[in-house]
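**Q** this is a predicted model, with the sequence first.
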Amino acid sequence: MPTTPRLSTHVPQRLPARARALVERVDHALEKAEATTAGRVRRRALEMDLVHQAMVLAALAMMLLIPALITLSALVPLGDSHGVATTVTRRLGLSAQAAHDVQLLFGGPGVKRTSTSYIGALVTLVSAYTWPAALQKGYEIAWQLPGRGVRDLWRPLVWLATMLGAATLVVVLGGSSEHGVSRVWLLPLGLTPVVFAWAWWTQHLLLGGRVGWRPLLTGAATITVGLYGLRAFAAVSLSDSITYNFDRYGPIGIVFMLLSWFIGFSVVMLGGAVVGQEWWSARQRRLEARRAARADQADQRP
């Protein structure tokens, strides 16, 4: 297991003893930090190359899910004022101008439907299966579980179908153009239990039930907090960034910003699982240490 490099090994011996002692204290503090759950989470994130995994997931999302939505814009009104694009961007906390700019990616209600559009929609939706499949692989790495091949192929498909169903529900329930406080913040906060349950269920489903519900609890909570953090980021700075990039680069500028958001989303989804696994492992180690201590005490009794 990789450890934090010791600073004292790089300190010249000619330095005063007081300076070397200070470096030793820093090394000791770093070692103590590495022994904590946060330190182990950092090591696990480095071991599984979390940022790289998140970038792969984000690239898959851009290459598959966004083209799927663009194809579907010929089938359903994704680009109008009450369509999927506008409704979802409102749920993300984007401003009206930023939501309008994103809306332009998906065309307007005048997009023609053709048989090619239906075939393209089917192909892109089938291709989008690889996104939850990659997320499933990331969860297996986080929990150090082997893949089960064909036996679990249906699980990413169920997850994808559920996500599409949820997107449809968002459109049905969220077609209003209101932008009041209740619409922008109170409604999403009221849905926190739903988001938490979804994050909990996502891990359990994609891991094939090999990890119990209780060990996945912390990961679900971490994912929920991270997702609301992303939403707060979108409300604070993403809108201005989208508008700026659209004015400067056109629609491709929006793609750059969406890619950044997808990377953040993927880090939250994978990082939450890593935090949950390490927290559960630390808890199990503490319980085992207590049992061992009680067993030693029992053996020492006359």
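**A** Arrived safely.
**Q** okay, CA-based contacts and neighbour counts for the rest of this
**A** Fine.
**Q** quickly find the element holding the residue nearest the centre of the chain.
**A** Using CA atoms, centre = their mean, the residue of the chain that lies closest to the mean C-alpha position is Met269, 2.5 Å off. Here Met269, judged by DSSP states H and E, is contained in helix 251-300.
**Q** other SSEs contacting that helix?
**A** helix 37-47, helix 50-60, helix 96-103, helix 130-142, helix 217-233, helix 239-249 (3 or more CA pairs under 8 Å, 6 or more residues apart in numbering; DSSP states H and E).
**Q** make a markdown table from those helices and add distance to Ser117 and mean neighbour count to it.
**A** Below are the helices and strands packed on helix 251-300 laid out as a markdown table (distance: least, CA to CA, whole Å; neighbours: other CA atoms under 10 Å):
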| stretch | distance to Ser117 | mean neighbour count |
| --- | --- | --- |
| helix 37-47 | 41 | 17 |
| helix 50-60 | 21 | 20 |
| helix 96-103 | 19 | 20 |
| helix 130-142 | 21 | 21 |
| helix 217-233 | 32 | 20 |
| helix 239-249 | 27 | 17 |
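**Q** let's bring in a second one:
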Amino acid sequence: MAWMTRLKLLHARTERRFPVLSELTSRLVSANLLDSATRLAAQAFLAAVPLLFAIAAFTPQSIRDQLRESLRAMFGLTGRSDLELGQVLEHPSDDGLRQTTGFVGLVVALASATSFSRVMARVCERAWRLPRAKTRIAAWRWVAWLLVLVLVVLLQGPVREGFGVGLWLGTILFFLVSTGVWLLTQHLLLAGRMPWLPLLPGALLAAGATSALALTARIYIPTALNRALAEYGSLGLILTLLSWLIVVSAAVVASVTIGAVLVQDWTERRDGSEDGE
């Protein structure tokens, strides 16, 4: 058909004039964007839930209060969803139950975290087309990355509020912190196989995407969570959070991949021009 022929010609012409677009499309397809985002979101959820119980069991009241304020700031929680979070982070009155639940929660949290770290590491490796890092080299990095994420989440409350100055400063600080987190994420989970500077474009893109989603989360998430809780109970809460995590994960996967393609395309062009000279 004529339109199919024209489409193929247009595609071929675009590839010749903008080879980076062809490479980007190929890389996103090979990275299985939706599949990777779904796996990443699922592992994030499985790591977060037991970690909440572990924190509730082992940490002092001040840490639990800080976590609750940070989660409120992240999602703008109000009403029933905020009450549900408060019940999760409430200190158990039975010390025996607290220790048992805390120990089991901590073990499960750590086990889930390694799966979460491995999925995120695989996303970074696919983006940069690197082979899997050996477990003995990467294992400690998985745990270190998790600890960094926990610390960042705990500080979300004051960071997003600009340490009392206002939302405008909080937005800037959140972007800067996010850039650092995604820069460190790639460097750690790639087992130091890439230098810092080439990782910066992907980190900036991921920070921009997550910053935009963070602003919309405070508008969308509270209403969606409370409606889901009212209609479907805890199952509705799980589905809503998972859906949101998939969106965030897809943005991160795409950002890291685009950053890698842009850097490698620029490097190839620079090397080619130097060879031509």
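**A** Arrived safely. These numbers come from a predicted model, not from an experiment.
**Q** what would you report as the TM-score here?
**A** After superposition, the two chains reach a TM-score (TM-score structural alignment, normalised by the length of the second structure) of 0.84; 271 aligned residues with a CA RMSD of 3.1 Å.
**Q** not counting its neighbours along the chain, what's nearest the equivalent of Phe262 of the first structure over in the second structure?
**A** By TM-score structural alignment, Phe262 of the first structure lines up with Leu245 in the second structure. Nearest residue to Leu245 of the second structure in three dimensions, chain neighbours excluded: Ala41, at 5.0 Å (CA to CA, 6 or more residues apart in numbering).
**Q** residues touching that neighbour, list them.
**A** By CA atoms under 8 Å, 6 or more residues apart in numbering, Ala41 of the second structure lies in contact with 242, 245-246, 249.
**Q** so what corresponds to it in the first structure?
**A** Using TM-score structural alignment, Ala41 of the second structure lines up with Ala58 in the first structure.
**Q** still on that earlier bit, okay but the residue nearest to the centre of the first structure is in contact with Val225, surely?
**A** No. Met269 of the first structure is beyond contact range of Val225, at 10.7 Å (criterion: CA atoms under 8 Å).
**Q** how far away is Val56 of the first structure from Gly226 of the first structure?
**A** Look at Val56 of the first structure and Gly226 of the first structure: by CA to CA, to the nearest Å, they are 19 Å apart.
**Q** what about the alignment partner in the first structure of Leu190 of the second structure, how many neighbours?
**A** Using TM-score structural alignment as the criterion, Leu190 of the second structure maps onto Leu207 of the first structure. Applying other CA atoms under 10 Å, we find 24 residues neighbouring Leu207 of the first structure.
**Q** in this structure Leu207 of the first structure contacts Gln136, no?
**A** Yes. The criterion here is CA under 8 Å, and Leu207 of the first structure meets it with Gln136 at 6.6 Å.
**Q** common neighbours of those two, please.
**A** Common neighbours of Leu207 of the first structure and Gln136 (CA under 8 Å, 6+ apart) do not exist.
**Q** can you tell me how far Leu94 of the first structure is from Val88 of the first structure?
**A** 9 Å.
**Q** these two: which has the busier surroundings?
**A** Using other CA under 10 Å as the criterion, Leu94 of the first structure and Val88 rank with Leu94 on top: 26 against 18.
**Q** so the more buried one: helix, strand or coil?
**A** For Leu94 of the first structure, the assignment made with DSSP: H, G, I helix; E, B strand; the rest coil gives coil.
**Q** aligned partner of it in the second structure?
**A** Applying TM-score structural alignment, one finds that Leu94 of the first structure aligns to Gly76 in the second structure.
**Q** can you tell me the SS state at the nearest residue to its match once chain neighbours are set aside?
**A** Leaving aside its chain neighbours, Gly76 of the second structure sits nearest to Arg218 (4.7 Å; criterion: CA to CA, 6+ apart). Here Arg218 of the second structure is helix, with the state taken from three-state DSSP.
**Q** the aligned partner of Arg218 of the second structure in the first structure: what's it in contact with?
**A** Residue pairing (TM-score structural alignment): Arg218 of the second structure is matched to Ala235 of the first structure. Applying CA under 8 Å, 6+ apart to Ala235 of the first structure gives the contacts 92-95.
**Q** how about these in TSV, adding distance to Ala166 of the first structure?
**A** Below are those laid out as TSV (distance: CA to CA, whole Å):
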residue	distance to Ala166 of the first structure
Leu92	15
Gly93	18
Leu94	19
Ser95	22
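**Q** now, of those residues, which are buried?
**A** Neighbour-count burial (16 or more other CA atoms under 10 Å) applied to the contacts of Ala235 of the first structure gives 92-95.
**Q** ok, so of these, who is nearest Ala221 of the first structure?
**A** Nearest to Ala221 of the first structure out of those is Leu92 (CA to CA; 19.1 Å).
**Q** dump the residue contacts of the closest one.
**A** Going by CA under 8 Å, 6+ apart, Leu92 of the first structure touches 231, 234-235.
**Q** and with 6 Å instead?
**A** Arg231 (CA atoms under 6 Å, 6 or more residues apart in numbering).
**Q** repeat for Ala128 of the first structure
**A** 64-65.
**Q** thanks a lot, catch you later.
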